[in-house]
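> Sequence below, structure please.
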Amino acid sequence: MTRAGVDPNWPHVVIVGAGFGGLAVAQRLARAPVRVTVVDRNNYHLFVPLLYQVATAALSPADVAEPIRHVLGRYPNIRVVLGEVTQVDTDARHVALATGETLQYDRLVVATGSTSSYFGHDEWRRHAPACKSIEEARVIRSRVLGAFEEAERDGAADREALMTFVIVGGGPTGVELAGSVAELARYALTSDFRRIRPETAKIILIEGGPRILAAFPDSLATYAERALARLGVQVMTNMPVEAIKAEGLTAGGQFIPARTVLWGAGVAPTGAAKLLGIAPGPGGRVAVRPDLSVEGLENVYSLGDVAACLDEDGKPLPGLAQVAQQQGEYLGKALRRQLTGGAAPKPFRFHNRGNAAIIGRHAAIFDFGRFRMKGYPAWMLWAIVHVVLLVNFAQRIRVSLQWLWRYLTYRRGARIITTPIGRPPG
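Sure, this is the predicted structure:
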C-alpha cells in the first residue's frame, strides 16, 4: 500500500543510514517524483557533536536525538524502515534486511557513518568506553557519576583512583570530554557531597602525539591547552597508550591508577565496503568518484564518514558533520536532477565553514583557514552554530534554555546513573 499521490512506478532510492548525510539526501528528494526509503538500525537521528554533553550530564538523550519518522513523516514519498542491512546485491540491485525484507532499488546511497576505533585493541573497550552512541554516553555518565558516589562511601579503599579521570585522545572529542568532566567536577557537583570535594578530582588528558588538536593551528592548540589548565586538566603528550585495565592505564611506560578511563582517540568507518563486496579504500573507507558514486559500481553512492572523498588538493575530507551534510545536500540535488531528466551536476566541492572545539565556559576555538577565533566570541559562535544545526525547532529551544540555565546556575540537570555502579561496560 502506498501513500496518496505516490506512484509505485517512480524510481526508487534506498538510503542506508539517517545521519547528517543520509538525512540531507532524503530531505532534498522530498516531494520529488521519486520513491525514497530510509533504512537505519535506530529509529532516531543522533546529533553526535553534542553527545559528549549527554555523557557529562549537561543534556539528556532526547535533547540530541530526534525520531526519524518525525523529521521525514510529512513527506509522502519518503518511507522510513527500522532495520539493519545484512546484504547488498549490486547486480540484482536489492538490499536485504535482518528482518527478511528485501528492497529493490534504482539508486542506493550508503551513509552508515563511523564507529570508535581502538587501533586493534578491542579488549580496551570494556574498560574505556567511547562516545559514539546514546548507549555509550549513558555508560560514561554512569561511570563518571558513579566514581564520585563510590568515593563518597565510608572507608573507600581507592579514593584517589576513584577521583582520577583519564581521557585518551587529544582531538576535539577528547578535549571537549576533558573540559566538560572538569566543569562537572569543579562547578556542578561541589555542593552535592559531604565526605569528598569533587573539585579536587584529577582530570588527565592523554595524547600520543606531540600536541593536542593536531588538526588545528599551533596558536589555537596552545590556547586550548592553557584553557584546559585553568580548569585543572593535566595534559600529557607523547604518551601512547600501552594497556588499559580496570585499575587504570599504562601510557608512555607510566602506569596511572584511575577507575574511570574514557576513550576519544579514534574513529573508523563502518564496514560498508565489505557490505558492498568491494575492497576498502584509504582508511578503510569506500572509494568514491567526484560525484560521490562508488568506484567500480553503478547506481551506488556513498558519503559522510564512510566515504573516501578527496578535496581539491587530493587529500581525504575529514569526518565532520558539515562534510556529510554538504555531501548529502549535493547528492540529493544531483539524484533529483538525474532521475527527473535534469542536467548532470558539477563534481562535489566542500566549502569549509570552520572547524571548532569547545574547552569550557567562555573558551572555544574556531579555525576558518585564513581566519581564526578563540575565547568568548568563538564560544558564542560555537553555541549558535550547534543550536542551528539541530534538526528540530523544539530541540533548539530546549537546548538553548538548558544551556542558559546551566550558564546562570552552574548546575546540570541530567545527573542520572543508569548503569549499576562497579559494573564495567560491555
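
> drop to CA atoms for contacts and neighbour counts, all remaining ones
Noted.

> Spell out which residues sit in contact with the residue positioned nearest the centre of the chain, please.
By Cα atoms, centre = their mean, the chain has its centre lying nearest to V48, at 3.4 Å. By Cα atoms under 8 Å, 6 or more residues apart in numbering, the contact set of V48 is 64, 132-133.

> Cross-reference the residues you listed with the helices and report the matches.
Counting by DSSP state H, the part of the contacts of V48 found in helices is V64.

> Just among the contacts of V48, which is most surrounded?
V64 (24 neighbours; other Cα atoms under 10 Å).

> Against V387, how distant is the nearest residue to it once chain neighbours are set aside?
Leaving aside its chain neighbours, V64 sits nearest to F47 (5.1 Å; criterion: Cα to Cα, 6 or more residues apart in numbering). Distance of F47 to V387, given as Cα to Cα, to the nearest Å: 10 Å.

> Next: T200.
Separation of T200 from V387 (Cα to Cα) stands at 32 Å.

> now swap in G426 and tell me
Here the criterion is Cα to Cα. By it, G426 lies 32 Å from V387.

> More neighbours: the two, which one.
Remark: of G426 and V387, V387 carries more neighbours, 19 against 10, as counted by other Cα under 10 Å.

> mind listing what that one touches?
396, 399-400.

> Shouldn't L145 be within a helix?
Yes: assessed with DSSP: H, G, I helix; E, B strand; the rest coil, L145 lies in a helix.

> Let's compare: structure for the following, please.
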Amino acid sequence: MGSGFGGLFAAKALRGAKADVTLISGTTYHLFEPLLYQVASGILSEGEVAPPIREILKNRRDIDVRLGWVTDVDVAGKMVVVNYPDGRDRSVPYDSLIVAAGAQNSYFGNEQFAVHAPSLKNIDDALELRSRIFHAFEMADLEEDPEARRRWLTFVLIGAGPTGVEMAGQIAELAHRALRGQYRNADLREAQIILIDAVDRVLPAFAPSLSEKAKKKLTKLGVDVRLNTRVVDVDATGVEVKTADGGQRIEANTKIWAAGVAAPSLSTRIAEATGAETDRAGRILVEPDLTVPGHPEIFVVGDMAGSDLPGVAQVAMQGGRYAAKTVKKRLAGKTDIKPFKYFDKGNMATISRFSAVADLGKLHFGGFLGWLLWLVIHLFYLIGFKNKITTLLHWMVSFLGRGRSERITTVQQMNARNALNTLGKR
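Prediction:
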C-alpha cells in the first residue's frame, strides 16, 4: 500500500520472490519528496520529481499496479478495501501486507488554516504554491496602494524544519536575485520573507552548530527568522502570532504551512482492526521486525510506523526493503529473521544556491561543501536516468544563472484544491 519510498522500494526488493505482488497507490507516480520544494519555486517540473510508477516497474511482470485508495482492512479475511477513482469499492486479497501510505500534514487541530496556508506534501500542493508565489509578484506589480503591495510582497512560512527553511531560501532567491529587474512597478527587493516557528532554533533535528549556520545564512539572504513564536490564527490577509512578549499580527497574502506531519486516517482504521496502539501522531506502534503486534503478516514502514526513527526517506526505503526481504525469507521457509536495524545516513537541507547543511553523524558540513554533498546524494537517489539528466540541466540554469524554467502557473492550479475540498472530493 503506497508508492512512496517505502512502497516502491518494497516492490522493487520483491523481485524474484515466488509471489504475486499488488501495488496499490492513490497516485500514478512515485514522488521524490525531497525535491518537491523546487517544483514549488520554479526550478524543476513535476515530471522530474514524480516519474510514473508503471514506467519505473515496466519490466516487472509480477507486479499488478492499481490506482485507488485503501479505505479499510479486513484482518480476519485478509482483504483490503480499495476505493477506485470511479467511486467503486473493490476487495483485494493478501497473504502479506506492507503498509507504506506515508504521512499527511498536521495543522494541530486547526484544519481551517489549510484554506489560507497550504502545505507541501504532493504535486498538487507544489503547483498550487508555485501559482500563489508567482501570482503574488504579479499582483504586487499591479497594485498601486503601498499597503496592499506590501501584503503581496510579504511571505510567511510556518515551520522551521527542512521544508520551511528550503522554501524560505528559495523565495528569497526569487525576490532578491532570480526575478530582479523583471517587474516595472514593484521593487522585489522590498519583499519580506518571514520564517516562524515555536521552537528555539531552525532545523531542530540537526546539530546545533548547523542550525546556527542555517539561521545566519537565511538572515544574510534577507529572511526574517522568528523563533519561539507560535501561530494562533491564519486568515486571508495575515497571520496572528504570540510570543512571550504578547501577540502580533503579520499582514501577508501568501502563507505556507510546514509545521508538522501526522499519520493518515488509514492508520487509525488499521489500528482499530488489529487492536494495535498508536502514538500521539497516530502512527502504529510496531514490533522490532516492523510488524503489527499479533499480526506478523502486516508490516508498517516509513512515516506510518511509530518508532524513535526520524520521518525521512531513508527510514522508509530501508524499512520497505527489510519488509520485502522478510517476506522472501518466509516464502523460502527461513526463520532466522533479525529485527529491523536502521542505518542512519544523516540529514541534509539546502538554504540557497551553493549553500546547504549536512548532518552525517559525527561529520557536519555547511556552506558550499554541504551543498555539493546535497547535490550528489539527491541526484544519486533520483529515479530514472532521463530525470537525472534533465534535473542536472535545470540546476545548472538556475544555480549558475538566474533562470527559472518552470514559471508557468494558472489560476486553476491556485484554486483547484479548495474547490475540490468544497465539493467533498480528494
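
> Report the contact partners of the aligned partner of S116 of the first structure in the second structure.
In the second structure, S116 of the first structure lines up with N105, judged by TM-score structural alignment. Taking Cα under 8 Å, 6+ apart as the contact definition, N105 of the second structure lies against 119, 121, 258-262.

> export these to JSON lines and tack on secondary structure?
Shown next, in JSON lines, are the contacts of N105 of the second structure (three-state DSSP):
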{"residue": "S119", "secondary structure": "coil"}
{"residue": "K121", "secondary structure": "coil"}
{"residue": "A258", "secondary structure": "coil"}
{"residue": "A259", "secondary structure": "coil"}
{"residue": "G260", "secondary structure": "coil"}
{"residue": "V261", "secondary structure": "strand"}
{"residue": "A262", "secondary structure": "strand"}
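
> I'd like to know which of the residues you listed is nearest to G306 of the second structure.
Relative to G306 of the second structure, the closest of those is A262; by Cα to Cα it sits at 10.7 Å.

> ok, and the closest non-adjacent residue to that closest one?
Nearest to A262 of the second structure is A281, by Cα to Cα, 6+ apart, at 5.0 Å.

> what residue of the second structure matches up with L275 of the first structure?
Under the alignment (TM-score structural alignment), L275 of the first structure pairs with R269 in the second structure.

> Tell me which helix or strand that match sits in.
helix 265-274 (DSSP states H and E).

> hang on, the earlier thing: neighbour-wise, which of the contacts of V387 of the first structure leads?
Neighbour max across the contacts of V387 of the first structure (other Cα under 10 Å) = V399, 21 neighbours.

> and it, what helix or strand is that in?
Here V399 of the first structure is assigned to helix 393-409, by DSSP H and E.

> mind checking what V357 of the second structure lines up with in the first structure?
For V357 of the second structure, the aligned position in the first structure is I365, judged by TM-score structural alignment.

> pretty sure its match belongs to a helix, no?
No: per three-state DSSP, I365 of the first structure lies outside any helix segment and is strand.

> Quick check, it in contact with Y376.
No: assessed by Cα atoms under 8 Å, I365 of the first structure is found out of contact with Y376, at 9.1 Å.

> Can you pick out the residue with more neighbours from the two?
In this view I365 of the first structure and Y376 are compared by other Cα under 10 Å, and I365 has more residues nearby, 26 against 15.

> Quick check: the gap between the more buried one and C131 of the first structure.
Counting by Cα to Cα, the gap from I365 of the first structure to C131 of the first structure is 21 Å.

> Can you name every helix or strand that the helix holding V399 of the first structure contacts?
In terms of contacts (3 or more Cα pairs under 8 Å, 6 or more residues apart in numbering; DSSP states H and E), helix 393-409 of the first structure is packed against helix 61-64, helix 376-389.

> So what's the residue count around the aligned residue in the second structure for A258 of the first structure?
Matched to the second structure by TM-score structural alignment, A258 of the first structure sits across from A252. A252 of the second structure has 24 neighbours, counted by other Cα under 10 Å.

> Nearest residue to the aligned partner of L381 of the first structure in the second structure in space, please, no chain neighbours.
Under the alignment (TM-score structural alignment), L381 of the first structure maps onto L373 of the second structure. Leaving aside its sequence neighbours, L373 of the second structure sits nearest to A358 (Cα to Cα, 6+ apart; 7.5 Å).

> got the contact list for that neighbour?
Per Cα under 8 Å, 6+ apart, neighbours of A358 of the second structure: 210, 346-349, 364-366, 370-371, 373-374.

> sorry, back to before: make sure the match of A258 of the first structure is actually in contact with V239.
Yes: using Cα under 8 Å, A252 of the second structure is in contact with V239, at 7.1 Å.

> Now do the helices in the first structure.
All helices of the first structure, identified by DSSP H, fall at 20-28, 51-55, 61-64, 68-72, 134-152, 159-162, 172-183, 218-230, 272-276, 321-339, 376-389, 393-409.

> mean distance, the first one to its aligned residues in the second structure?
What it means is helix 20-28 of the first structure. In the superposition with the second structure, the average deviation recorded for helix 20-28 of the first structure is 0.6 Å (mean Cα distance after the TM-score superposition for the first structure).

> in the second structure, what residues pair with that helix?
Going by TM-score structural alignment: helix 20-28 of the first structure matches residues 5-13.

> Centre of the chain to the matching stretch, how far?
17 Å (Cα atoms, centre = their mean, to the nearest Å).

> Now tell me what touches it from outside.
Residues outside stretch 5-13 of the second structure that contact it (Cα under 8 Å, 6+ apart) are 1-2, 21, 23, 30, 32, 57, 63, 98-101, 301-302, 313, 316-325.

> Look through the first structure and report the residue furthest from the middle.
G155 (38.7 Å).

> counterpart of it in the second structure?
Using TM-score structural alignment, G155 of the first structure pairs with E144 in the second structure.

> again, but for N355 of the first structure
Match for N355 of the first structure (TM-score structural alignment): N347.

> Setting aside sequence neighbours, what's the nearest residue to its match?
Closest to N347 of the second structure by Cα to Cα, 6+ apart is D359, at 5.1 Å.

> Good, we can wrap up now.
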